[in-house]
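Participant: Here is the input, now give the coordinates:
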Amino acid sequence: MNFDTICVVGLGYIGLPTATMFASRRKKVIGVDVNQHAVDTINRGEIHIVEPALDIAVHAAVKEGYLRATTRPEPADAFLVAVPTPFKKGQVEGGIPTPDLSYIQAAADSIAPVLKKGDLVILESTSPVGATEQMAAWLAEARSDLTFPQQAGDNSDIRIAHCPERVLPGHVMHELIENDRIIGGMTERCAGIARDLYAVFVRGECLLTTARTAEMAKLTENAFRDTNIAFANELSIICDKVDIDVWELIRLANRHPRVNILQPGPGVGGHCIAVDPWFIVSETPEEARLIRTAREVNDGKPEWVINKIKLAVAELLQANPDKTAKELTIACYGVAFKPDIDDLRESPALEIVKNIMNDHPGNVLVVEPNIQSLPDVLNEARKVDYETAWERAEVHVMLVDHKSFKGKEMNVSEKKVYIDLRGVW
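Facilitator: Purely as a prediction, here's the structure:
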């Protein structure tokens, strides 16, 4: 099947690179986003996010006329939905957050009027099991004049599939091309047609399955990683209590030929690992006991860090009775959810800094080289460079191991406190 025009709904960290990949293969791509600033920026040939090599590719695609952004979908041969799937704010049942599919529903409502017979619709958003079928139901409700896979199987007018992204921020442009893709169709024909679409630029293997299995595969991948990170984080808390250097311990344990313990940190962030395992737990709360425990361990790590900082401040004041808390400056290094990116989504570092800023009466300095300015939630903090923070602060907290933080030869003072959550110092 020829895909002359492709419409990508959602121009964020996944949607924009994906749209650009199709445009780079000389496909006409219509990018859709509700954010007018993002639309205007892209149409100037610029980008509103940070991702290596993306700016050059977007500039070329726009200049050559293959990529155009707008706020409303237009007719196309294939539609890719890459919108957020967060939790419903304030809705927690039995300690389990409730998935919010309203963005997917809004995307379905927006593309429904322009659908025509033969079109392909792919949900790329990481979603709870059954979300692709739910999207198909919303589309069928809006377009009773067309048939969908749940009604007509392989003979449906509209083909629907799920293809989750599996890329690493900072390496998206490479991994979109080289990584294998899991393509889950609502029918075998849907999966095969979706494979034809991704074959436009994907060099990795396209593995066909059902929509539900594809949804679960992405959740499983991230739940597996979350569980392994939880082991490292729990180990770091244990080591702190029994006075063992966790970094040395992990380094020694990993010399075993069949052991590969990950590195601990201040928690787990981002739009995938910090979110996706809860989708499994929300559907099967009685069965997903290990997955839930891992989530709780990682979600609890920021509070442990905050308490550790409070204790350090208290001990510093006790050792310096002539000083008050207001006279102490705390420097926090990194607020992104992982190294060397500008993405703050679900960042445990950001949550920790926000709590420090709210509780500490003195100055809070933030070192984050990957963003131009601090988010509004940190409006009382001050963004500075590494050297300024090192010189002025009495308490130093390493939260994110950006490359620019490593290998610096800085003088260490016995009168200051250094809390290293990433093994940099």
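Participant: contacts, neighbours, all on C-alpha from now
Facilitator: Fine.
Participant: What residues does the spatially closest residue to Val417 that is not a sequence neighbour make contact with?
Facilitator: Distances taken as Cα to Cα, 6 or more residues apart in numbering put Val395 closest to Val417, at 4.8 Å, once the chain neighbours are dropped. The neighbours of Val395, taking Cα atoms under 8 Å, 6 or more residues apart in numbering as the test, are Ala312, Val313, Leu328, Thr329, Ile330, Ala331, Lys416, Val417, Tyr418, Ile419.
Participant: how about 10 Å then?
Facilitator: Val395 makes contacts with 309, 312-313, 316, 328-332, 364, 389, 415-419, as judged by Cα atoms under 10 Å, 6 or more residues apart in numbering.
Participant: please give me the structure for this one as well, since I'd like to look at both together:
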Amino acid sequence: MRDNKVVVIGLGYVGLPTAAIMANAGIEVHGVDVNPATLQVLNAGGCPIGEPEVVKLVTGALASGRLKASDTPVTSDVFIICVPTPITDEKRADVSIVRAATRTLAKYVKKGDLIILESTSPVGTTEHTVGEELAAQGFDIREDLDLCYCPERVFPGSTISEIVENDRIIGGLTPRAAARASALYARFCTGGLLETASATAEFSKLMENTYRDVNIALANVFGHIAEASGIDVNDAITLANRHPRVNVHKPGPGVGGHCIPVDPWFLIDGFPEQTGLLLQSRLINDGQPHHLWARVKRVSGAIGKVAILGAAYRGNLDDARDTPAEHLIHALKADGVGYAVHDPHVSKFRLHCGQEVPVNTDLAQTLDGADAAIIMTDHSAYRGLGPEAFAGMSGKLIADGRNLVDRCALSAAGFTVIPVGAPLSRPSGQAFLPGKEKDTVLASG
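Facilitator: Prediction:
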């Protein structure tokens, strides 16, 4: 069978599961990564990703002998690039890792090979970054090779089913390349295989996550309006969503992960005159942790320590990439406020500046002596928390960025709860005055 040997460059959250799925489908796969720790775990038969379904598939593929890993490519029929495409501190697209990976694999490429880029990338990256590096080795990228862009669609926590079952966009630099890549993905994907041009596929992938980012920003703006109006935004959203063509999201404490807070910047960077809406949405979503902290400051006295509940960007994951908690940490540091971070799944994470943030898995220790607590992640462990969970705090102020805690019980116990998109939950004997500033405590009559 054609294309029975594949090299996967980049063994991260996308590359490693993809490599394991292909190996379990009977394809000989050689994985490549520059991280010695990743290679050490894999070559010992383990899996560096904690998701149970991924662990099972990776360890099975390694045991079968069809998946191997090293820091150097080998000759192959197919090369798949699954490396990071971050943004710079100036919010510019950085495809240097894609370029470097292509330059490395180009030494092993021969005429007739299939090269696939899966990394989310700016429009034109397949042709003008991957293609240029291959052309520099003397290849005609349309005649000598089959070059494609086939973006991943992965939702951490459901990685395997997402890779296997989702429709896949197959973007070929030529129709021949698209047809060949489609035949490869058909061996391990059950979703639809949608062939198109590489640039259209690149744009489509960016469009998906930008659409989500803009709609989250809209929900956050609705939350701001509700807070200023004395309305619970969740009540209004429930009613609005009864319209058959409306699906408003719920507001939250910010946007994290490896896709949504990154991908819109590729379009903003490449097309600044057309993307004012996208820029404003990014600023709104990145500003949510600052907005939540500002509400805390408006109703509090002096705060020396804040307990941050949640480092992961999404509930019940151990993934803290681009976590909204980082924006909150920067806001606290700017005000000279100390903090401690709790997460039941994350043990540590690193800020973009390189600073490593320790994370405590003991909630009581994290809350001990805190003047305020701010919930940033929708972990199941935080759902329904009442007064007993926060008994060790010095203060009685909780900002609930995910609307998880037992607001009634906490209010009855003398806590002030700041819910996202809603007026404050006051202790007994206090009230808010509709239409006025909701973050100012007023004595009730």
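Participant: And the TM-score between them?
Facilitator: Once superposed, the chains reach a TM-score of 0.88 (TM-score structural alignment, normalised by the length of the first structure), with 400 aligned residues with a Cα RMSD of 2.2 Å.
Participant: aligned partner of the residue nearest to Val417 of the first structure in the second structure?
Facilitator: Val395 of the first structure maps onto Ala372 in the second structure when the alignment is built from TM-score structural alignment.
Participant: Quick one: neighbours of Asp342 of the first structure, just the number.
Facilitator: When neighbours are defined as other Cα atoms under 10 Å, Asp342 of the first structure has 21 of them.
Participant: Can you state the mean residue-to-residue distance of the host helix or strand of Val8 of the second structure versus the first structure?
Facilitator: According to DSSP states H and E, Val8 of the second structure maps onto strand 5-9. Superposed on the first structure, strand 5-9 of the second structure shows a mean distance to its aligned partners of 0.6 Å (mean Cα distance after the TM-score superposition for the first structure).
Participant: Check which helices and strands that strand is in contact with.
Facilitator: Contacts defined by 3 or more Cα pairs under 10 Å, 6 or more residues apart in numbering; DSSP states H and E place strand 5-9 of the second structure against helix 15-24, strand 28-32, strand 67-70, strand 78-81, helix 96-105, strand 114-117.
Participant: Make CSV out of these and add mean neighbour count and distance to Lys5 of the second structure.
Facilitator: Formatted as CSV, these follow (neighbours: other Cα atoms under 10 Å; distance: least, Cα to Cα, whole Å):
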stretch, mean neighbour count, distance to Lys5 of the second structure
helix 15-24, 25, 10
strand 28-32, 25, 5
strand 67-70, 23, 10
strand 78-81, 25, 6
helix 96-105, 19, 14
strand 114-117, 26, 11
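Participant: any idea what Pro261 of the second structure aligns with in the first structure?
Facilitator: Per TM-score structural alignment, Pro261 of the second structure is aligned with Ala274.
Participant: State whether that match is indeed within a helix.
Facilitator: No: Ala274 of the first structure sits outside any helix when classified using DSSP: H, G, I helix; E, B strand; the rest coil, being coil.
Participant: roughly how far apart are the nearest residue to it once chain neighbours are set aside and Asp109 of the first structure?
Facilitator: Spatially, and ignoring its direct neighbours in sequence, Ala274 of the first structure is nearest to Val268 (5.7 Å; Cα to Cα, 6+ apart). With the distance defined as Cα to Cα, to the nearest Å, Val268 of the first structure ends up 33 Å from Asp109 of the first structure.
Participant: Equivalent analysis for Leu365 of the first structure, please.
Facilitator: From Leu365 of the first structure over to Asp109 of the first structure (counting by Cα to Cα), the distance is 44 Å.
Participant: swap in Ser404 of the first structure?
Facilitator: Relative to Asp109 of the first structure, and taking Cα to Cα, Ser404 of the first structure is found at 44 Å.
Participant: what about the residue nearest to Ala274 of the first structure, which SS state?
Facilitator: Applying three-state DSSP: Val268 of the first structure is coil.
Participant: Grab the nearest non-local neighbour of the residue nearest the centre of the first structure.
Facilitator: The centre of the first structure sits closest to His271, judged by Cα atoms, centre = their mean, with a distance of 2.7 Å. Sequence neighbours aside, Arg345 is the residue nearest to His271 of the first structure in space, at 6.1 Å (criterion: Cα to Cα, 6+ apart).
Participant: which residues does the aligned residue in the second structure for that neighbour contact?
Facilitator: Matched to the second structure by TM-score structural alignment, Arg345 of the first structure sits across from Arg321. Going by Cα under 10 Å, 6+ apart, Arg321 of the second structure touches Gly256, Gly257, His258, Cys259, Ala311, Ala312, Tyr313, Arg314, Phe349, Arg350, Leu351, His352.
Participant: can you map out the strands along the stretch 101-250 of the second structure?
Facilitator: 114-117, 146-149, 168-172, 193-197 (DSSP state E, counting those that start in this stretch).
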